[in-house]
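Q: Provided below are the primary sequence and the corresponding predicted coordinates.
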Amino acid sequence: MEGVVFVRKKLIAFLLSLALLTSIPSLSQADDSIPVLLNGEAIHFEVQPFIEEGTTMVPFRSIFEKLGLAVSWDGEAQTITGYSSDLEIRLQIGSATAIVDGKPQELTIAPEIKDGSTFVPLRFIGESSGKKVIWDARNHTVLIRDGLSNYLENTLYITSKNLTYVGDQKDGHVSIYSDGKLVFEGEFKDYKINGTGTLYWQGGQKYYEGQWFNGLMNGIGKLYNEDGTLWYDQIKMSDNIIGGNGSFYLSNGWVYKGELVNGTATGIGKYYDPSGALFFEGESKNFKFEGQGKIYFTDGKVLFVGEFHNSMANGEGIQYNEDGSIKFKGLFKDGNPVIDKVATQEIGINFSAEPPVLDSSIATANAAFTMINAFNEGLYRLDKDGKVQPGLAKEMPKITNNGLTYTIALRDAKWSDGTSVKAADFVNAWKRTLDPATKAQYSFLLERIKGGEDVTKAKTPNAVKKAKDSLGLKAIDDNTLEINLERPVAYFPSLLAFPVFFPQKMDFVAALGNQYGTDADKVIGAGPFKLVKWNHGQTLEFVKNDNYWDAMNVKLNKITVYIVKDGSTGLNLYASNVADVSELGADFLNLYQGKPDIVFKPELTTSYLMFQEKKFPAFANAKVRQALTLAIDRYAFIKKVLNNGSAPSTGFVPNGTLDGNNQSFRAVAGDLTEPKFDTVKAKQLFAEGLQELGMTSLPSFKLTSDDTVTAKKTLEFIQAQWKTNLGIDMTPDPILHMNRVEKQSKHDFDAVVALWGADYNDPMTFLDMWGTGGEFNEVDWSNAQYDELVSSARNETDPETRSKLLVDAEKILMQEMPVGPLYFRNRIFVRKPNVEGIFFPSFGVEWELKWASVK
């Protein structure tokens, strides 16, 4: 549900900000320095701290001595000991087990010697010494703090050191110094602090400002962070304990206003997000929502009202839509409505990318094709075995004229608005796709229709009209479509199931212009479902289309697609029964190993690097491209990053693709085209390529990808491989999926990590895209011999000869390497065992839901 995602994202942001109070996140090792403050005073390290696997490592002697611990070092045993009268911490180089007061404790990372200096994990040492260790994200600083009471004991109330008092302690203004540092200034009466006064951090910054009585903080006051920003405001202190009604400020902008008990949000209060918008009001306990409360949309309208436990909706509650209408009323568990999905026949599905646009003419992304396939339909639809079944067509096509003419009878089908689907809806849609003004990258698929290429190549409006009028496509009547092809295409019925060949309700399309396909109310289909809501960046909501010709066999009433880029968030939605289908990343595979939820999805999908030759001229050199490809250990990449059944590329056309002659294309082509990992050859090619270019080094460039977790890990892996194996510095550039697709279509990139999934099961779907000037030749590569081979294969009627032509074309592609193959993608999903009938096609779309149901 939309509100669920909204609440969950906001809660994650808030709870993470609280987590920062006790943890230090992973940082880049490229940071020049990591300041560390102890009670506001900077700790000087002779050797700079560094980050390793998310843990801040610091020189041991400096931190131990600053924390008041004596130090001993046993060189023979490689043991460090920090000790005082009441604490002993013993660590050993290389050991992840520490001994604290005689008891073993595990470390996140072992102490180590680096460049002659011994480093220990800061957080562990600080917390073992009774301190709080906090990451100040705003100032990129580690804060080590005593609790307020301990700080007062060690400064203002200290008896082991001489304090210096300046002023009239009987009845006047007094400043107190400890070791020459100002720790307090304010009013005294009868030799005790009474009145208003200010306590200071050891670094000289304000700590507390407010009222005192009898030497203790009593009354209204404020607490400050080391950087001078407010920590608590308008609090009521009682014998140095924070209470009353006040405000608590987090470093990332979140604010709590309400009742405080011992410094924590406990009682009635309100939480505001960094923009100042009210997010929650109600009961809290220790900064967690506990009891009755309300959560708000950012515009101030109520999103949820009801019972909370552990900061999530648990118990009775009401969830509202943004217009104020009730979305769900009833029982909630862990933030989610408790819905009987068997009774309601609804499911949730996680999806990693938002579709850029839902227009079947201009869509290019799998995300778009998958959603379009849910709310619309073509003449045919593929079943779970990949076989062609009649969709809006009444029956299989009548094929005549030596395979060139297809006559197709339409069934009595309706659009979701109840109007009839006509043969002209196919004719007009396909002409729109072919029209150069539409700028449809997939128009080349329709060039198989006689005269189709004449339309795409027409230069003037008159020429376009003339070419359209001559197109081998016509509606004989409202229920009969005739298609004439340039040449026989054996897989053409399968191609007609692809969304580019879906019909369009042209009066609806024309009325919307370039807004068609951009929102839920700007699409219409004749498929099994209707898109009724599209909350961009979060969810798409589909409901059953009662006007669908086969509605009686569609069991699902509702589908909610959650846009989730992070695998852990997706798995959280799956585990809490919000989502019923989710891709399973390698990090979580062990959680479901051997369980019935696991679904393996073999795909006809290849992943590869694209090198843009015009925007980055150095990539016009084949040896540079080859070097970059051969310098990547694809087997290690599969193991370390994916671990999902994907296979290192042995060419460009993936495993499972048929060659058009009932043979496996990869078996026919062999592994002669495999771009094998070879650092020696990669270095040689790189040096030769630079010499040919007249360069001594490769200019800086960006490698662009989607911004999912897996895509980011891919960039990190490739960056490390190129740095280690070729000495190249590359800048990772993760961006939104829709932005990456747009950049590719405009040829506006240096290099990009791309994926291409088959539109139909034939090598042509992977090879014809690299022809000179092709819509998807986004690298601007050109090779006349390659063009001739692909063109010949298009016209060849003998399957064996055609297969050989395509094999030879792939060999040229792999020799020139305008694209660098990475892997053939396979994926692993989890699906609730009681969700039946859903299947995951190996090509075309992500999943098929027409026959799905909840048992």
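A: Yep, it's here.

Q: From now on I want contacts and neighbour counts done on CA atoms only, so please keep to that.
A: Will do.

Q: Need the residues that contact stretch 483-497.
A: Stretch 483-497 is contacted by residues 377-382, 387-388, 397, 402-407, 448-451, 472-474, 501-502, 759-761, 795, 797 when judged by Cα atoms under 8 Å, 6 or more residues apart in numbering.

Q: Just the endpoints, please. Distance across it?
A: When the termini of stretch 483-497 are compared using Cα to Cα, to the nearest Å, they are 15 Å apart.

Q: residues of that stretch that come out buried?
A: Neighbour counts over stretch 483-497 (16 or more other Cα atoms under 10 Å) mark 483-489, 493-497 as buried.

Q: In addition, the following structure is provided for comparison:
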Amino acid sequence: MRIWLKQTMTAVGAISLLTLPTAAFAAPHVTLNGTPQVYDPEPYQKNGRTLVPMRAIFEALGATVEWDETTKTVTGVQGETKIVLQVGSTTATVNGQPVILNQAAEQTNDRVMVPVRLISEALGAEVQWDETTETVRIYSKDMKDRVLHLGISDSISSLDPALLSSYNDYTVAQQVHEGLVRLDRDGNLVPGVAKAWDVSYDGLRYTFHLRDNAKWSDGSPVTAQDFEQSWKRQLNPETASMWSFEFFAIEGAEKYDLSQGGKADDVEVHAKDDRTLEVQLAKPQAYFLRQVALPFFAPSKTTTEPLYNGPFKAERVQYDQGALLVKNEQYWDRDHVRLQQIDFEAVPDTESAGRAYESGWLDGYNPLPQGITPEMPGSVVQTPPLSTVHYLEFNEQKVSALQNVKIRRALTYALDNQEIAEAVFGLSASGANGFVPTGVSKGAPSSGKFRDTAGDALHQAANASQAKTLFQEGLKELGLTALPNVKLLINDTMEAKKTAALLIQAWHDKLGVDVEAEYLPFKLVLQKQTTKDFDITLSGWGADYDDPMTFLDMWVTGGSFNNAGYSNAKYDALVDQIHKEADDRKRTDEMVQAEKLLLDDMAVGPVYFRNSVLQYRPYIKGLAIRSLYPMYDLKDAYIEGKN
């Protein structure tokens, strides 16, 4: 997947605590445990405090309430907690202890209005103020340690598995949908809706056996027919799913999706009965089960409203603001789901996110909020890899000098990849030591990361001292005394310009080469890359699926994204063998060999791998961090030690 070297940020209103300028405002919204509250009369704000009808708030939080008309006194009792307020008095008592109020209780149109924060917090509830939506959020004592408030960096576009289009979509969808298989916290494949599966000896036929107790959120059964219909809907050209290509390993899928004479009935996905799904592949694919674990392979079903079959269900979705998820009591493994609610809040502005995190309104955020440092006490920072690589492409067809492998190696070894990554991206990148990025699995059903097996395939540090010698030897072999004038084609974003400056400086300092940068918008860069109208360019590629071949098979002769024009018959044969290999261990060894050959030829020059940056409070436990598509899985998450 082509990666944009670009970050888009839009501003939203600041987030503060439950304090407002001294004035009367339009009625704020109030939610209790995520459910909107309706009051008569409506709440209002005064002197920076929100007031609500006394009886409604006391009774909603499980307290009894008494009104003394003579003394104009409100008394609320819950267990051993006793709250006393008098209309007009700025002093209340909680269990006999005085509490000074910014705003006294008052009587309006024969209704007594009380400050919501005092009552809620005195009764053990948690109160938060969201200025963006002008909402008071209250979480009762029994719920506050079972609710997560997580910030996401942008809006949600869809939760439909066929229409997901961003990391935020994937992350939220992961919590409400479940496919046939899923990954555990260590990245191992485990049963999902399918309790078991069989694979034919030739690796072409997969038979999935569904659980009897797998249900939709309305209590209806999840069936094999649901999967068949959902997968074929993904492939229907009218759906226009951007992920339909993920299904192309299935016999008949590609022809149907690309309108090449195929029909839905030709796609070899068939429900043999309610609990048995049979899938026939066009050719063996070692990583097929890992693909099936991705969010797009989950089933979808809509009656009067969307249904969900995952650990949580969407209670409310406001796409530009976020989504409120609640535990799905129909989920087959509900007894192991400990959270009751997840409140995803879209906060694109990192400065606002930083204030929200510091105030305690957000329990976690991705990316790192502005003003929040990894060293901040009471925080956990993780930098899971994003399974993306950014690399130099050398146009050998346009610049004859770049046909010399020593020249290409010199241009790559002259760089300090880790220094570039840290200088430009900080925690959100690391220097590349191969072409297949950190985080990508070995592709087999068993766990394990490819980079752990392949190790450092670039050996940049060891080869740095040879860069100048290799460069001079390459020029001599070409009969040149200097490299012809070349340009570096790159995006015009801030990060790209910083990267280009470091590349150009390194080439000047280490090789004595002066390279000119050509900055263009991404679409024009992509156009020039596709038409091979460049000398050297910085490109990016992200995993389409969790297997090294999503990176390695790009470089076969004539490949659609082989903009460098690389061609090596030995490499082509090796990639072909990998596609056919049924033995997992041999296949991994062959992929290691393919990457080594690619980098021996220095067909491309890897520069950096991108990381996600996730910051969250240490009381969040059981969080499963992912490297591909969903940023994390919250099925096993829980809160411990928050207060």
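A: Alright, I've got the coordinates. No experiment lies behind these values; they were computed from the predicted model shown.

Q: buried subset of the contacts of stretch 483-497 of the first structure?
A: 377-382, 388, 397, 403-407, 448-451, 472-474, 501-502, 759-761.

Q: Select from these every entry located in strands.
A: 380-382, 388, 405-407, 473-474 (DSSP state E).

Q: which pair in those spans the largest distance?
A: Farthest pair in those (Cα to Cα) is L382 and K474. Separation: 24.4 Å.

Q: Next, the contact list for G261 of the second structure, please.
A: Counted by Cα under 8 Å, 6+ apart, G261 of the second structure has contacts K255.

Q: How much space separates it from A253 of the second structure?
A: 11 Å.

Q: now D273 of the second structure
A: Distance from D273 of the second structure to A253 of the second structure, by Cα to Cα: 21 Å.

Q: what do you get for R451 of the second structure?
A: Counting by Cα to Cα, the gap from R451 of the second structure to A253 of the second structure is 31 Å.

Q: which ones are touching the nearest residue to D671 of the first structure once chain neighbours are set aside?
A: Nearest non-adjacent residue to D671 of the first structure, counting by Cα to Cα, 6 or more residues apart in numbering: T650, 5.7 Å away. Shown in contact with T650 of the first structure (Cα under 8 Å, 6+ apart): 671, 673-675.

Q: out of those, which is most surrounded?
A: When neighbours are counted by other Cα atoms under 10 Å, P675 leads these with 24 neighbours.

Q: buried stuff in stretch 756-776 of the first structure?
A: 756-772, 774-776.

Q: Just the ones of these in strands?
A: Per DSSP E, those map to strands at 756-757.

Q: still on that earlier bit, compare neighbour counts for D273 and A253 of the second structure and give me the winner.
A: Neighbour count, other Cα under 10 Å: between D273 of the second structure and A253, A253 has more, with 30 against 12.

Q: Okay, P374 of the second structure and V381 of the second structure: tell me how far apart.
A: 6 Å.

Q: To clarify, my last question referred to G426 of the second structure.
A: Taken as Cα to Cα, the span from G426 of the second structure to V381 of the second structure is 13 Å.

Q: Looking at those two, which one has more neighbours?
A: Neighbour count, other Cα under 10 Å: between G426 of the second structure and V381, V381 has more, with 20 against 14.

Q: Give me the next element, helix or strand, following the helix or strand that one falls within.
A: Per DSSP states H and E: V381 of the second structure is located in strand 380-382. Downstream of strand 380-382 of the second structure, the first helix or strand assigned by DSSP H and E is strand 385-394.

Q: contact partners of the helix or strand following that following strand?
A: Sequence-wise, the next helix or strand downstream of strand 385-394 of the second structure (DSSP H and E) is helix 405-413. By Cα under 8 Å, 6+ apart, the residues outside helix 405-413 of the second structure that reach it are 394, 401-402, 460-461, 463-464, 466-468, 470-471, 473-475, 507, 511, 601-603, 605-606.

Q: Select only the buried ones of those residues in ChimeraX?
A: Buried subset of the contacts of helix 405-413 of the second structure, written as a ChimeraX selection, criterion 16+ other Cα under 10 Å:
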select :394,401,402,460,464,467,468,470,471,473,474,475,507,511,601,602,603,605,606
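
Q: Which ones among the contacts of helix 405-413 of the second structure lie within strands?
A: Per DSSP E, those map to strands at 394, 605-606.
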